[in-house]
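*Asks:* This is a predicted model, with the sequence first.
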Amino acid sequence: MPLSENATPTTPPDDAAAASAPARSWRVPVVVETPQHSGLTSPLDYLAPTALPPGTLVRVPLGRRTVLGVVWDTPAAGPDALPDVQLKPVAEVLDGLPPLPAEWRQLVGFAAGYYQRALGEMALMVLPPELRQLDATQWGRREKRLHKAVARHDDSVATAERPPLTPQQADALDALAEPGSPKPFLLWGSTGSGKTEVYLRQAERALEAGQQVLMMVPEINLTPQLEARVAARFADRRIVSLHSGLTPAQRLRNWLMAHYGHADLVLGTRLAVFTPLPRLGLIVVDEEHDPSYKQQDGARYSARDLAVYRGHLHKVPVILGSATPSLESWFNALPLAEGGTGRYRRLAMPARVGDGNMPTVRVLDLSRAPKPARGDSAPPLARELLSAITERVERGEQSLVLLNRRGYAPVLQCGDCGWKSGCPHCSAWRVFHKVDRTLRCHHCGFTERVPRACPDCGNQDIAPVGRGTERLEEQLAEALPGARLGRIDADVTKHKGALEAQLASVHAGEVDVLVGTQMVAKGHDFRRITLVAAVNPDAALFASDFRAAERQFALLLQAAGRAGRDAGVAGHSEMWVQTWHPMHPLYQALRCYDYADFARQQLKEREMAGLPPYASLAMLRAEGRTQEAAQAFLLEAARLVQDHAGEAVRLYPPVPTPVQRVANVERAQMMIESPQRLALQRFLAAAQSVWLAQAQQHRRSGLIRWAVDVDPLAI
């Protein structure tokens, strides 16, 4: 759609219905948040007493409500536009707030088009929730408080000293400083190689040039550690964070600091990619491979991919950092001669700071471990591994035991009749949490007390099956008497400040053995850990999801990187992997930390199978009161748009999702594939209007909602 920076001046006709309108009005296009699949995908026209520049925030009437809207770019009104006499006037303008810049509007417009969402939904979704509720009077009070906060800033605080650079870090920074059109940089550095220092040095360059910096992390639990390091380095600069852990007032204040240009550095999670920054000079995406950068509901955008697009819009460098890059990013960083696209420039940092070695990987074959006696449960760790952890405890070193499953046990079972603790609202098991004696569904949240006896047969001997972090901690306490144990997972860190307290105890040496999920496997700088053990990593080896092996390799290598980060103990640090499949190629690649070879094998398999990055995928998802209703919509959707597909787009038969019922809603999905990204986008754009009309008819037969997921992470 062509962009226009000018509103259209109009003169309302001399009509009684327009008597209250000003003598001279301007027709302005405004995007507002409309109901999903309402068909209102374009800006709506309103009348304003003055010409309003695009990006201005206004409050406008929509039905019986007055809502926040953004004045948008659009060509002059077409022949089908409503006459001015039928247009409603703008209710209020948020005066004093700078218009959202053109690059921000282009980013939002691109995201809405690419991810097949309404423009108004995308534009309003990325604004702070509290801003959407303010009228002009309330906004005026907030603006005064903001300016007072800016005036109180103290820029005389001393900053932390910079550590010396390694040769690899210096080479990477030299490459980042080279003139020319900036390509995205893939900073491929092993865990502990000092990628964060490269981020900080490059940020320093941007700040000295009077620019702003956007640094992104995948999860909120990684924010405090990086924020503390950034604050120490740039104590004389204004630094703000943007993530879901902030109160609405804090989030609005920090967003405004960035938008006004008062904040020099913005640190945030995925939604921070939409933060308006008038002086943007650098974008950093740490742990770029992490799936948390992909929104999993509503507008399912990828913040990593949008960061790359935003760097292109602003013509600023983008650094994607990871020890285990996503295969899509790795493919884009491969030169054309090696079968890649050459769109990114790869900067390699294979050595750790201080020349410390990565932990020695020991793959433990469980098939050769002694079998437990009849009637005894299998121990959580093999005898050799327990001995190795005991040695660490006696030397005053720390160990990390990784089990990516929280709770006490994934299911309770009756040995007499076979009853299991299924969720009545989902096609999933309820997890047993021993600490509060509850059965909890991790999909819909349904929670009940553990029954005294089997609900089906009355047997009182119902037992846990399987193992979660809660049970693993209990078993290790029995196997390692005298050892100080700690646990970090979503259950023990749900209260404010709990995660920081747990991490502080680990850093202070108050924990000998730390049990945790993937929360502790990435981004944390544990200096005393010398042993990492993966308890049950085999489940992902044979999963139906084609990305399962990639994610598991990344998780294990990131977990291994928590050990031996202090060069003084790196020589005897180890990574133990308990497995029934010791010869699996994933573990063989992990032994020598050969990510390049692992990526080469995975890319070869994906090319043969026609999977990303050699093809583009979208998933049409449907939810209904019955599975038949959901699949009927998908079958009809495929039939109606078959002519649009042609030979370049393939539609697969609909199937239930892996967890097909959640909160009494049945879910199904249909995969759409094309070897050409542009062909897939054209098809989806043409199909949207067809599916919208079809959905209205299917609602009578049980369809609840439907959505398109472009570039899905799981199939």
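*Replies:* It's in. Numbers count the residues shown, from 1 in each chain.

*Asks:* make it CA atoms for all contacts and neighbour counts henceforth
*Replies:* Noted.

*Asks:* those helices in the stretch 1-150 of the chain, which residues are they?
*Replies:* Here the stretch 1-150 of the chain has its helices, by DSSP state H, counting those that start in this stretch, at 102-114, 119-125, 129-133, 136-151.

*Asks:* Now tabulate the ones you listed in TSV and tack on distance to Gln660 and mean neighbour count.
*Replies:* Below are these laid out as TSV (distance: least, Cα to Cα, whole Å; neighbours: other Cα atoms under 10 Å):
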stretch	distance to Gln660	mean neighbour count
helix 102-114	27	19
helix 119-125	27	22
helix 129-133	32	16
helix 136-151	45	13
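
*Asks:* Can you tell me which of the ones you listed is nearest to Gln696?
*Replies:* Across those, Gln696 has its closest neighbour in helix 119-125 (19.5 Å, Cα to Cα).

*Asks:* Redo the helices of the stretch 1-150 of the chain as a markdown table? Include distance to Val662.
*Replies:* Shown next, in a markdown table, are the helices of the stretch 1-150 of the chain (distance: least, Cα to Cα, whole Å):
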| stretch | distance to Val662 |
| --- | --- |
| helix 102-114 | 27 |
| helix 119-125 | 25 |
| helix 129-133 | 27 |
| helix 136-151 | 40 |
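
*Asks:* Check it against this one:
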Amino acid sequence: MLDSPSSPPPRVLRVAVPTPLRRLFDYRPCREAPPGGWQAGLRVRVPFGRRQVVGVVMACDNRSDYPLDRLKPVEAWLDAEPLPEDWLWLCRFTARYYQHSLGDTLHQAMPVLLRQGRPLAGRQREHWRALAASRDGDARLKRAPRQAELLSMLRQHPHGLPTQAIVAQGFTRDQLLSLVEKALAERHEIPLAGAAPATTQLLAEPALPLNREQATALAAIHERFDAFHPCLLHGVTGSGKTEVYLQLIEAVVARGRQALLLVPEIGLTPQTLARFRSRFRVAVVALHSGLTDNERLDAWEAVASGRAPIVIGTRSAIFVPLARPGAIIVDEEHDGSFKQQDGLRYHARDLAVARAKHHDIPLVLGSATPSLESLYHAERGNYRHLRLTRRASRYAPARLELIDLRGRQRQGGLIPPTIEAIRETLAAGHQVLVFINRRGFAPTLACHTCGWLADCDACDAHMTLHRQPPMLACHHCDKHRPVPDACPECGSADLRPLGSGTERTEETLAALFPKVPVHRIDRDSTRRRDAFEQTLGEVRRGAPCLLVGTQMLAKGHHLPHVTLVVVVNADAGLYASDFRALEHSAQLLTQVAGRAGRAAHPGRVLVQTLHTDDPHLRLLAEHGYDALAGQLLAERRAAALPPFRHLALLRLESPREEAATSLGREAALLMRQWVAEHAPDVSCLGPVPAPMERRQNRYHVHLLLSAGRRSQLHAACARLTVWLEASPEARRVRWSLDVDPQSLS
């Protein structure tokens, strides 16, 4: 509702403020109205309790449920223009779908500096440019040789130079200002992010030729280029999905529109950015958690203003406003990191689907191992299924070779046949990737005399032994303690590490192959900024080396000199309590196997396991991920699990076990009574203790809702949240509702 000059200003503003409460709050407008009048989407500073917060006006009205004279006035408006309408729509949809408060959703979806009240404006950079030459002007520089040199340098750069580059050449700002006074140069400001290109040419380097499958896939996406057209680009590792993305984005930008590419991990962003910036002459901006607050606001504003036609980002980039949306691409769409696991528990892939449909633009979901949800939609015809079965290299993806661990002596988790295969690969001048999805030196420390285990005092979990630096650490609550000299139970000094982590495997390989560099890549070794990319840069030089790493190495990295991949222990994720464990483990194994043989030499993948006769593992090894996914879908249908039914998980946690359990029982009783009358398709399971019941000294209880229709599930969730917000017991228990949970832990 717009407050136009011909109509009286509204008497009430309904404002969304950052609070868990699922409601808007009424305020009186301040005396000075914004230039365009009061309207939805304006940020305002308002009093809320004893503090001031930044909220967003969502509606204007003349009535309130409270006396108008008791309403607090808005302190100040922060924007002359409202926030983008497409962004407001997305936040409303997200809050409604994920049963989250609108005020908190808006708060989480905007950059930190906007939450703090900063203007929506990117930083500017000073630029200097020479003006047209004149005899009179040049003559005035005969007695100022340094100014003459400076002018000559500026003329060699017709598009101008930033102040920093000029000062680096030994010139001063006073010399620049003197040229401006003499009308020989001019000063102007350009944005730090998304600056307009200095050329009309779109490509900086030519596109690569497409093979038949790539060309067919791209043509299929182009068939309905101006409409919502969801496509599942299902291509084996190394099949050239990124080249399809590049050529699709080229077509989008050529039409004057913007493209958004989501990638799963911050570690993939630098290499993706480098490839896109080398291909395109237009602005390519990044959005991820590694940016400073100022950098994030610069990029957000560049995209919102339309200056940046290409956006590459991780999960939270789904909320960036697009001035001219043209296409959305989700790379590695199966990846679990697209799901936010706390606070606003959204799934960026699913929001991408909703957003593409809202804008009526193409959507591409790419993966070598698609999620069962996406395969289900492709089978039903909701998504167009585009396949890439050929690698860019002449070698097919390597099959998994199952290596039996039973009865074999291990060194750092590796058995003799595996060590011999590593030795042969290094002798041939190639590289080896050793995958172990457990960081630290060993999963725990044990007393060989009495059987004591180093358990966490705050969680139902063992503490991980680290050697760099020496300590015991809980990877669930981040608690640390020193490594004991003797057993706390019996006093024995015979303490031994159990199992292997990345540090232990690294130490073992360094001892076995002392002349070969060993690079460890996990969360501990890559804490320093750019450490991950620097290590990968060394690896890509091609010298024989060993890489030891966690799943950080499994996703999307092109390692052309790796010809052998070793999976130290394939069993860790196969038999977890979560029904998605087998799907996620199969995706991870297939993805890490795809790092082998991507260039001039064939690849080999050795998978160490205690269960070589497991039917699922054998199916994956012999027939690949697609065959296993088909069987898992059949099993999910029989068990009435997603994607054939929809879930919502209520998580309850409290320092007192009885408080969480009691609230869970009351919630279950309420839901069973309500669904029997209003939503018979909904089933309520629980309450039950969480798979890890005690974590961070808090007890965790779960209640699961399941339904065949989303509408009934959301109706049940809405009833449950209303009851929880009104329940006095719920105020003493921390609770959250996770719609479409990706993990039941």
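*Replies:* That came through fine. All values derive from a computational prediction rather than experimental measurement.

*Asks:* quick one: TM-score?
*Replies:* TM-score of the superposed chains, computed with TM-score structural alignment, normalised by the length of structure 1, equals 0.90; 672 aligned residues with a Cα RMSD of 2.3 Å.

*Asks:* which one of the helices of the stretch 1-150 of structure 1 lies closest to His243 of structure 1?
*Replies:* Across the helices of the stretch 1-150 of structure 1, the minimum distance to His243 of structure 1, taken as Cα to Cα, is reached by helix 129-133, at 12.4 Å.

*Asks:* ok, and what's touching the closest one?
*Replies:* Helix 129-133 of structure 1 has contacts (Cα atoms under 8 Å, 6 or more residues apart in numbering) with 67-68, 124, 248-249, 252.

*Asks:* Which of those has the largest number of neighbours?
*Replies:* Leu68 (25 neighbours; other Cα atoms under 10 Å).

*Asks:* That one pairs with which position in structure 2?
*Replies:* Following TM-score structural alignment, the counterpart assigned to Leu68 of structure 1 within structure 2 is Val54.

*Asks:* Pretty sure its match sits against Leu42.
*Replies:* No. The criterion here is Cα atoms under 8 Å, and Val54 of structure 2 misses it with Leu42 at 10.3 Å.

*Asks:* Does Arg343 of structure 1 touch Ser181 like I think?
*Replies:* No. Arg343 of structure 1 is beyond contact range of Ser181, at 11.9 Å (criterion: Cα under 8 Å).

*Asks:* Neighbour count: these two, which is higher?
*Replies:* Just comparing Arg343 of structure 1 and Ser181: by other Cα under 10 Å the higher neighbour count belongs to Arg343, 16 against 10.

*Asks:* Identify the residue nearest the equivalent of that one over in structure 2 in space, chain neighbours excluded?
*Replies:* Aligned by TM-score structural alignment, Arg343 of structure 1 pairs with Asn382 of structure 2. Of all residues beyond its chain neighbours, the one nearest Asn382 of structure 2 is Pro230 (7.6 Å), with distances taken as Cα to Cα, 6 or more residues apart in numbering.

*Asks:* and if you look at Ala130 of structure 2?
*Replies:* Of all residues not flanking Ala130 of structure 2 in the chain, Ala185 sits nearest, at 4.2 Å (Cα to Cα, 6+ apart).

*Asks:* neighbours around the one you found, how many?
*Replies:* Counted with other Cα under 10 Å, Ala185 of structure 2 comes out at 21.
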